[in-house]
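Visitor: sharing a sequence plus its predicted fold:
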Amino acid sequence: MNILRNNILSNDDSGYDETFLVLYTLPMACKYSENCKFYWLSDERFENSVNLDWPPQFQGKEKYIFIVGSVSINGILCLKHGFTRTYQVVLWNPTTGETKVIPPSPIENRRPDRDSWRFLHGFGYDHVNDDYKVIQMIDYFPDDQDDEDNMVWEDRSYDPLWEIYSLKSNSWKKFDVDMRNCYYYSELRGIGLYTDGVFHWWARSASKNIEECLMSFDFSKEVMFTTLVPLNIDGGFDVGFVERHLVSLNGSIALISNYKKESTFCISVLAKLGVRESWMNLFTVGPLPFVDFPNGVGKKNNILFYIKDEDLVCVDLKTQMIKDIGVRGFSFFTHVGKYKKSFLPIGGIIN
């Protein structure tokens, strides 16, 4: 474990060129009405931030834009705009400016109140068929269950619907998987993480005996599987005030657990997919003052981002020193990830 910890601390992620940042710059009186912005944070100390315009499809409607996954895939980012039935998914290569709008699913609308839909997305590359794919889950919550704390899971009227889009065939197909009424996904957890042909979301069971897990989809095999977390993953921390966030650390799947009451966060790494006992707790950082929310990890793997008093800051995992990056935002909608430049066209052959 010490070898893995030292390896993560001593190396940057050489597979990526820059850190990207999606930031909502929000005044206190109007937290849900301002536009979000896209930045490059290109230098080691994050003192050089460059604001990049969103693609044309989002011009004039720069609200509620999310990047699906925490890394680019062959230079491509998958953008999701909106929460419910008005959502749109666009593939975007910021290096070339090329975009590809993902067409809506042709499956007939079965649900009467479309404003109560919830969408989960994943984006990845199928190495076997040289194809980019988007997986989509449509879930439905009646209006009286929109409050997370008061959901009555047994009374849900509809089962989640899963679909897969293929860029090569430019078509959707139904994905049959028995996950009905099993897991709940928040918008934040829905951002997810892509690694080596597999997309991952953080999820929890909808039963009374709640268990959290990593849910994964393999784009080449088109199979879904889960990895439970050990029962002792939280140690003695208060799990009633914990937030989770998936990140990539030196190519490994990592989970940041932020324990708000203790102003402390822990980082666990998964050694083997599907093996519950292979989660390893690598770091415990804190207590740190005003820890609000972990937002992601940059190109330098020893840097962790979070919001303090609406200021974006970073933490050096070696020294636990805090640095203010000099930009302001709203923690829930701030998203940090890693980007690798590519001049290949979207859908181009990967050698």
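Guide: Right, received. Where do you want to start?

Visitor: from here on, just use CA atoms for contacts and neighbour counts.
Guide: Fine.

Visitor: you'd agree residue 332 is in a strand?
Guide: No - checked against DSSP: H, G, I helix; E, B strand; the rest coil, residue 332 lies outside a strand; its state is helix.

Visitor: what about it, neighbour count?
Guide: Residue crowding around residue 332 was assessed by other CA atoms under 10 Å; the count is 15.

Visitor: how about the nearest residue to residue 205 once chain neighbours are set aside, what does it touch?
Guide: Among residues not flanking residue 205 along the chain, residue 183 sits closest, at 4.4 Å (CA to CA, 6 or more residues apart in numbering). Residues near residue 183 by CA atoms under 8 Å, 6 or more residues apart in numbering: 203, 204, 205, 206.

Visitor: my read: the second one touches residue 210, true?
Guide: Read that as residue 204. Yes - at 6.5 Å, residue 204 counts as touching residue 210 under the criterion of CA atoms under 8 Å.

Visitor: looking at those two, which one has more neighbours?
Guide: When residue 204 is set against residue 210 and neighbours are counted by other CA under 10 Å, the residue ahead is residue 204, at 18 against 10.

Visitor: name the element the more buried one belongs to?
Guide: Under the criterion DSSP states H and E, the helix or strand holding residue 204 is strand 198-205.

Visitor: helices or strands up against that strand?
Guide: Of the remaining helices and strands, those touching strand 198-205 by 3 or more CA pairs under 8 Å, 6 or more residues apart in numbering; DSSP states H and E are strand 117-126, strand 183-184, strand 193-195, strand 212-218, strand 242-249.

Visitor: of all those strands, which one is nearest residue 14?
Guide: Distances from residue 14 to each of the helices and strands packed on strand 198-205 were compared using CA to CA; the minimum, 11.4 Å, belongs to strand 242-249.

Visitor: angle of the closest one against strand 198-205?
Guide: Computed by axes from the mean of the first three to the mean of the last three CA atoms, to 10 degrees, the angle separating strand 242-249 from strand 198-205 equals 170 degrees.

Visitor: okay, now the one to match up with it:
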Amino acid sequence: MKGLIKTRTELPEMLVLEILSKLSVKSLTRFRCVCKPWSSSFENPHFVTKHHHNNLKNNNLNLILKRCNGGTRDDIHYFSQLSTEKDQNFRVEHNIHLPFFENFVHGPFIHGPCNGILCLADLDAFGHNVSLWNPSTREFKILPQSTVQRPPGLLDFSIFNSLGFGHDSQTDDFKVVRFVTNYFEENLDEGLMADWNNQVELYSLKNDSWKEISFPGVDGFASTLFNNYVNGFIYCQAATIDDLILSFDMVNEKFSTSPLPEFGGTLEQYYLELLDFNGLLGAIFYPREGTNKSFDLWVMNESWTKQLSVEHVLGVERPLGFWKNSELFLESSDQVIVLFDPSIQELRNLGIHAYQETMHITAYVESLVPLNGRSEHEECIIRRPAGGESN
């Protein structure tokens, strides 16, 4: 009997790439060393887009939590990566310290995610430090300082106000837009007084630079809890005009306004957070006073409709973010994260602690999007496994 002849079957390249596009970023990082064609394919824009769309399609969400465990909200803030495995109960996998922001009060504000990228910004008082971070590839990019010309007679400072971060699908560019208030002296017969004006500036990742764009005539302030980028637009509440939303088109780089839903209250009584809810603009309202909270979610789909109403949740302070099946992360009155399931009206304590009002939870899908920055290691970013530490 003749020996068996071993044959090797090679899969078509397109099929191999299709299989690889369904893997995690961690696996793909390991497979870069298999061969040069694979390594270069992982940087191909088509593959990067395909990989991201597969994660979106399968709802492969990751969770990262910003918090502070010190005795005051001014202590050092850090990030925690949470497990999303069903049997892990959102256990803390490891903690992440970003030295770039450790000297700033309250740490960075988080904007996004957008295609798996987070925008981190120090907007405390006179801060103007902004960075982009891909927590999946562990790439970090510090944005250059703005070179936008300030008006003559400027005092020693400008205040950088609200900020938005999103994607221009037409040019495949990531952009950051922010409002700047400039203070300068005005000479009067009775002496000097302070006056101000506003500017808006826009950063392009492709150009790696800032430019000035037209001021819309009304200032805006963005949510600090939720992602306010939705389908090519950034949304924020118009300052001093309670019933308007200010939006910014990332492609045309133009502002416009639209009305808020008629939710049956006033913004003196209720907090407002604008957010991305399943690819649509959402607005969540909840009372400013008390710990017996109700949460109303309105969604814009040609017109405003009430999507979800949660009544009388005891012992909670504020919403932190939505999870799968409209479950809602909440901060409890004793500074613990709880998960509320509206279908069964049940609260589940996750045992994750932080100082009051320092928690910010972000759900994102993995992405291979490059930032032309540096690795976390090069930026001295430290990741420590949680191990036996408490949440």
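Guide: Thanks, I have the structure now. In this text the structure is predicted, and so the values were computed from the model without any measurement.

Visitor: rewinding a little: kindly give a single ChimeraX line that selects the buried subset of the contacts of residue 183 of structure 1.
Guide: Buried members of the contacts of residue 183 of structure 1, identified by 16 or more other CA atoms under 10 Å, are gathered into one ChimeraX selection as follows:
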select :203,204,206
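
Visitor: what segments of structure 1 are helices?
Guide: Residue ranges of the helices in structure 1, as given by DSSP state H, are 2-10.

Visitor: contacting residues for residue 125 of structure 1?
Guide: Residue 125 of structure 1 makes contacts with 73, 131, 132, 133, 197, 219, 220, as judged by CA under 8 Å, 6+ apart.

Visitor: which one of those is nearest residue 21 of structure 1?
Guide: Set against residue 21 of structure 1, the nearest of the contacts of residue 125 of structure 1 by CA to CA is residue 73 (16.1 Å).

Visitor: which residue, other than its chain neighbours, is closest to residue 261 of structure 1?
Guide: Nearest in space to residue 261 of structure 1, with sequence neighbours left out and distances taken as CA to CA, 6+ apart, is residue 241 at 6.4 Å.

Visitor: contacts only, for that neighbour.
Guide: Under the criterion of CA under 8 Å, 6+ apart, the contact list for residue 241 of structure 1 reads 259, 260, 261.

Visitor: show me what it aligns to in structure 2.
Guide: Matched across to structure 2, residue 241 of structure 1 falls on residue 269, judged by TM-score structural alignment.

Visitor: ok so, going back, please report how far the residue nearest to residue 205 of structure 1 lies from residue 49 of structure 1.
Guide: 38 Å (CA to CA, to the nearest Å).

Visitor: repeat that for residue 337 of structure 1.
Guide: Distance from residue 337 of structure 1 to residue 49 of structure 1, counting by CA to CA: 14 Å.

Visitor: same question, residue 166 of structure 1
Guide: For residue 166 of structure 1 relative to residue 49 of structure 1 (CA to CA), the value is 34 Å.

Visitor: what do you get for residue 311 of structure 1?
Guide: For residue 311 of structure 1 relative to residue 49 of structure 1 (CA to CA), the value is 15 Å.

Visitor: show me what residue 105 of structure 1 lines up with in structure 2.
Guide: When structure 2 is aligned by TM-score structural alignment, residue 105 of structure 1 is paired with residue 146.

Visitor: just give the nearest non-adjacent residue to that match, would you?
Guide: Closest residue to residue 146 of structure 2 in three dimensions, ignoring its sequence neighbours and counting by CA to CA, 6+ apart: residue 210, at 5.5 Å.

Visitor: go on, residue 201 of structure 2?
Guide: Take residue 201 of structure 2 and drop its neighbours on the chain: the residue closest to it by CA to CA, 6+ apart is residue 212, 4.3 Å away.

Visitor: so who does the residue mapped onto that neighbour from structure 1 touch?
Guide: Residue 212 of structure 2 maps onto residue 174 in structure 1, with residues paired by TM-score structural alignment. If you count contacts by CA under 8 Å, 6+ apart, residue 174 of structure 1 has them with 161, 162, 163, 164.

Visitor: which pair of these spans the longest distance?
Guide: By the measure CA to CA, 161 and 164 form the most distant pair in those, at 10.5 Å.

Visitor: who touches both of these two?
Guide: In the contact map built from CA under 8 Å, 6+ apart, the residues linked to both residue 161 of structure 1 and residue 164 are 174, 175.

Visitor: tell me the centre residue of structure 2?
Guide: Geometric centre of structure 2, nearest residue: residue 112, 2.4 Å, by CA atoms, centre = their mean.

Visitor: pull the contacting residues for that one.
Guide: Counted by CA under 8 Å, 6+ apart, residue 112 of structure 2 has contacts 118, 119, 165, 166, 226, 227, 228, 229.

Visitor: report how many residues lie close to the aligned partner of the third one in structure 1.
Guide: Aligned counterpart of residue 165 of structure 2 in structure 1: residue 123 (TM-score structural alignment). Around residue 123 of structure 1 there are 31 other residues, counting by other CA under 10 Å.

Visitor: can you check residue 37 of structure 2 too?
Guide: The burial count assigned to residue 37 of structure 2 is 10, neighbours taken as other CA under 10 Å.

Visitor: for it, helix, strand, or coil?
Guide: Looking at residue 37 of structure 2 with three-state DSSP, the answer is helix.

Visitor: which ones are touching it?
Guide: If you count contacts by CA under 8 Å, 6+ apart, then residue 37 of structure 2 has nothing around it.

Visitor: likewise for residue 62 of structure 1?
Guide: 35, 36, 37, 54.

Visitor: list just the nearest of these to residue 96 of structure 1.
Guide: Using CA to CA, the shortest approach to residue 96 of structure 1 within the contacts of residue 62 of structure 1 belongs to residue 54, at 12.7 Å.

Visitor: measure the nearest residue to the closest one once chain neighbours are set aside to residue 344 of structure 1 for me?
Guide: In space, and not counting its chain neighbours, residue 54 of structure 1 is closest to residue 38: 7.0 Å by CA to CA, 6+ apart. Note on residue 38 of structure 1: its distance to residue 344 of structure 1, by CA to CA, is 21 Å.

Visitor: residue 137 of structure 1 too?
Guide: Relative to residue 344 of structure 1, residue 137 of structure 1 is positioned 29 Å away (CA to CA).

Visitor: look up how far residue 73 of structure 2 lies from residue 81 of structure 2.
Guide: 20 Å.
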